[in-house]
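Engineer: need a structure here:
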Amino acid sequence: MKATPFRPYKVLNLELSEGIPELLPDGRYQGIFLVVWWHRIPLGALEILTQNSPLSPAQLTQQILPAITLPVGDRLLEHGFKASLPVTKAQLPQDFPPAYSALISLQNPLQKLSQQLEQIQIPPQSSVSVIICTRDRPEQLQHCLRSLQNLHHQPTEILVVDNAPSSDATKNVVAQFPAVRYLLEPQPGLSIARNTGIQASVGDLIAFTDDDVEVHPDWIFRLQQGFHDPRVMAVTGLMLPAELDSEAQLIFHRGVGGPGWKYRALVFDSEFFEAMKPFGVPAWFVGAGANMAFRREVFNKIGLFDERLGAGASGCSEDSELWYRILAEGWHCRYEPAAVVFHYHRKELEHLQEQSFQYMRGHVTALLIQFAKYHHWGNLRRLFVALPRYYSRLLWNALIKGFKGRNMTLITEIFGCFSGIGFYFSRR
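Structural biologist: Next up, the predicted model:
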């Protein structure tokens, strides 16, 4: 049987303050990935198949309401709508059941939401250095730098770390932006480049994004707000797809889009860390390396990025390993969905395969590094018990249903796990 040609999804951003339109079908697309906003605050998202349109404004409203109810309640009410931390076989205090009647009784809840967010104070000593580490992707970098020019709150400085380039193309792009500082790091490795940027920066807060990202105009301001609690040493934000034009992009998007708190703020604290320590603390849930910021002081307290991790070395997990150390030392990490970036996922399936291999190699390497540093046995439990069980289930499912969709990258992920063990012992 001939495979059905892939049709892309249209990414559509809907600002509620501008009204809800009629949603008309467009045969060029399989569906719409609709992100719902209120005065530049992301409230939720939903997928609408083309076959289920057209939708009148009233019909679209009925679909939007369930998608935004929990995030709105999370912002406005103390109890009933808070996201649960990702714990396994461990009990943490749970929030009360959603108090929908309390939310319905609020007058003008969306207006209150805007006011509440604007009342969050930016802490003192919150100047920001933005660091972008890049290697031979000048066109993507140019788009990223243009988006940074549109920030409503400009950072103290923007640094581009050119990591082991093969030409002067990146340097020439940076020269087009007089306010951006260029740094050459000849030794390859993302963590090495990140550390070079940290050591050259001056800001109280150090924010990282990637060259394949465009930032929302409020990005810096929302990251700064996330540090209002002095116990928070790292803040991450929401990563939305800039496009879903290929099957690889859709698979990646659905793979990273699962957490139920995606549009609700969440604090990862010591209680979470201790509850999950016997099972392997899932620090990767804290966020994405393309959208993260740190207090400068945390690098003095716990050290810089581990240079065995990240692209150009193990493959990834330099970000989650640092979040792990922050939590292990008793500090907090905050996920703040109001801090938004738009990411251009890799378009080609072969590139997604390679990325999946690198992800799992880096993840396994990080588990072994974390165990060597802290002797937390949960890291080995995840490596030798949880991951084999997880991939056994997926492999069995793939043998029955086929290696398609999420299962396309399954074999490369498994090879990545084995490669991570070899990589760690070769770099101890």
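Engineer: can we go C-alpha only for contacts and neighbour counts from here?
Structural biologist: OK.
Engineer: Looking at the chain, which helix is longest?
Structural biologist: helix 349-374 (DSSP state H).
Engineer: List the buried residues for the following helix or strand past that one?
Structural biologist: Downstream of helix 349-374, the next assigned helix or strand under DSSP states H and E is helix 378-381. Neighbour-count burial for helix 378-381 flags 378-380 (criterion: 16 or more other C-alpha atoms under 10 Å).
Engineer: I have a second one here; can you model it like the first so I can compare?
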Amino acid sequence: MSGLGISVVICVYTEDRWADILAAVASVRAQSHPALETLVVVDHNPELQDRLEREYKETDEVRVVPNAGPRGLSAGRNTGIAASYGEVIAFLDDDATAERDWLRRFADPYSDPRVLAVGGRAEPVWSSGRRPAWFPEEFDWVVGCSYRGLPPGRVRVRNILGGNASFRRSAFDIVGGFATGIGRDGSKRPMGGEETDLCIRLTRARPDAILLTDDRAVIHHRVPEAREHFAYFRTRTYAEGLSKALVARSVGTDKGLESERHYAGRVLPAGVARGLRDQFLARPGGARRAGAIVAGVLTAAGGYVVGSVRARRNGTTFAVVPIEADGGGAE
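Structural biologist: This next block holds a predicted model:
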């Protein structure tokens, strides 16, 4: 669909990522399928907003807008959806760059009206220059990237990954926006799961909906040095357990943990076996990778138990509001 209008939303929150933000926007502006517009949504940081407005004041295709909701990624994305014009809205992390054909790979499947979401592959760019020897590929989701165990090619999935994603605008008309109360909200705890929740709600409301990933829609996601350490790995896996508990409470355990059962039952045991084999063959880091997988499972499971207890005790609820277009909607 060469004429498909795609709005790109990049949510930002800190000047510490200034160079990353500029690189992300530049990668969108260099697409082979030109973006209709790029919206940079600033999460309650007036200084950063002012600086970005000065940077792009003479650039018609880049708009800088403040997050109109509570602090956090979900409200920022909802703000971008409401302010955008495209028939499709794509999301790019503020510390990632997209390959030249990223939007073209997204656009092609939307020729089928049943396709409501298309995601892609995120490759890690390690600040140290190489993957830490102990870090298992099965856990690359810890640093916001695609992980070993995801199906290759263009395939149908339960949910797409939020840092490299696109949705048909009508999807938000059907189920509203991203739920606040799930995912990152400006706190130090690295939560997630808001895109999983949205995708499950979408396929429940529209059983005929098709959600795809295409591993040719590639972004390169920078991994800061602080996230290359086991301390962050442990914190993030625990937070993922908390997040999964919230998602399961929102959409039910059957769908909320459907993909995770396959991942934990097949992908991770194979990863442990691979690590032990590498150790036997004297390859660097084999035993440590196997140990990290076991530790990741245990901390995620611990987070899930704690999150489930808290959700039941506190009666946790999530806000899902309709998206009211203030950008004009699809052209």
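Engineer: rewinding a little: switch the buried residues of helix 378-381 of structure 1 over to JSON lines, and while doing so, append distance to F177 of structure 1 to every line.
Structural biologist: JSON lines is the format used below for those (distance: C-alpha to C-alpha, whole Å):
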{"residue": "G378", "distance to F177 of structure 1": "47"}
{"residue": "N379", "distance to F177 of structure 1": "44"}
{"residue": "L380", "distance to F177 of structure 1": "47"}
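Engineer: can you map out the strands along the stretch 51-200 of structure 2?
Structural biologist: For the stretch 51-200 of structure 2, applying DSSP state E, counting those that start in this stretch gives strands covering 62-66, 88-92, 96-98, 115-126, 154-156, 164-168.
Engineer: quick one, which of these is nearest to Y232 of structure 2?
Structural biologist: strand 115-126 (14.3 Å; C-alpha to C-alpha).
Engineer: That closest one versus strand 88-92: what angle between them?
Structural biologist: If you take axes from the mean of the first three to the mean of the last three C-alpha atoms, to 10 degrees, strand 115-126 of structure 2 sits at 20 degrees to strand 88-92.
Engineer: okay, now the residue nearest to S270 of structure 1 when sequence neighbours are not counted: neighbour count?
Structural biologist: Once flanking residues are discounted, S270 of structure 1 sits nearest to G330: 5.6 Å by C-alpha to C-alpha, 6 or more residues apart in numbering. By other C-alpha atoms under 10 Å, the residues close to G330 of structure 1 number 14.
Engineer: Show me where structure 2 has its helices.
Structural biologist: Taking DSSP H to define them, one finds helices in structure 2 at 18-29, 46-55, 73-83, 102-107, 169-175, 194-205, 230-251, 253-256, 258-262, 268-280, 286-314.
Engineer: could these go into JSON lines alongside distance to G163 of structure 2?
Structural biologist: As requested, the helices of structure 2 are exported to JSON lines (distance: least, C-alpha to C-alpha, whole Å):
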{"stretch": "helix 18-29", "distance to G163 of structure 2": "12"}
{"stretch": "helix 46-55", "distance to G163 of structure 2": "21"}
{"stretch": "helix 73-83", "distance to G163 of structure 2": "11"}
{"stretch": "helix 102-107", "distance to G163 of structure 2": "13"}
{"stretch": "helix 169-175", "distance to G163 of structure 2": "17"}
{"stretch": "helix 194-205", "distance to G163 of structure 2": "9"}
{"stretch": "helix 230-251", "distance to G163 of structure 2": "15"}
{"stretch": "helix 253-256", "distance to G163 of structure 2": "19"}
{"stretch": "helix 258-262", "distance to G163 of structure 2": "18"}
{"stretch": "helix 268-280", "distance to G163 of structure 2": "23"}
{"stretch": "helix 286-314", "distance to G163 of structure 2": "21"}
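Engineer: winner for burial among those?
Structural biologist: Per-stretch averages of neighbours, counted by mean count of other C-alpha atoms under 10 Å, single out helix 73-83 among the helices of structure 2, with a mean of 27.
Engineer: And D218 of structure 1, what's its match in structure 2?
Structural biologist: In structure 2, the residue matched to D218 of structure 1 (TM-score structural alignment) is D101.
Engineer: could you check the distance from its match over to A217 of structure 2?
Structural biologist: For D101 of structure 2, the distance to A217 of structure 2 (C-alpha to C-alpha, to the nearest Å) stands at 7 Å.
Engineer: who's more crowded, these two?
Structural biologist: Between D101 of structure 2 and A217, A217 has the larger neighbour count (other C-alpha under 10 Å), namely 23 against 19.
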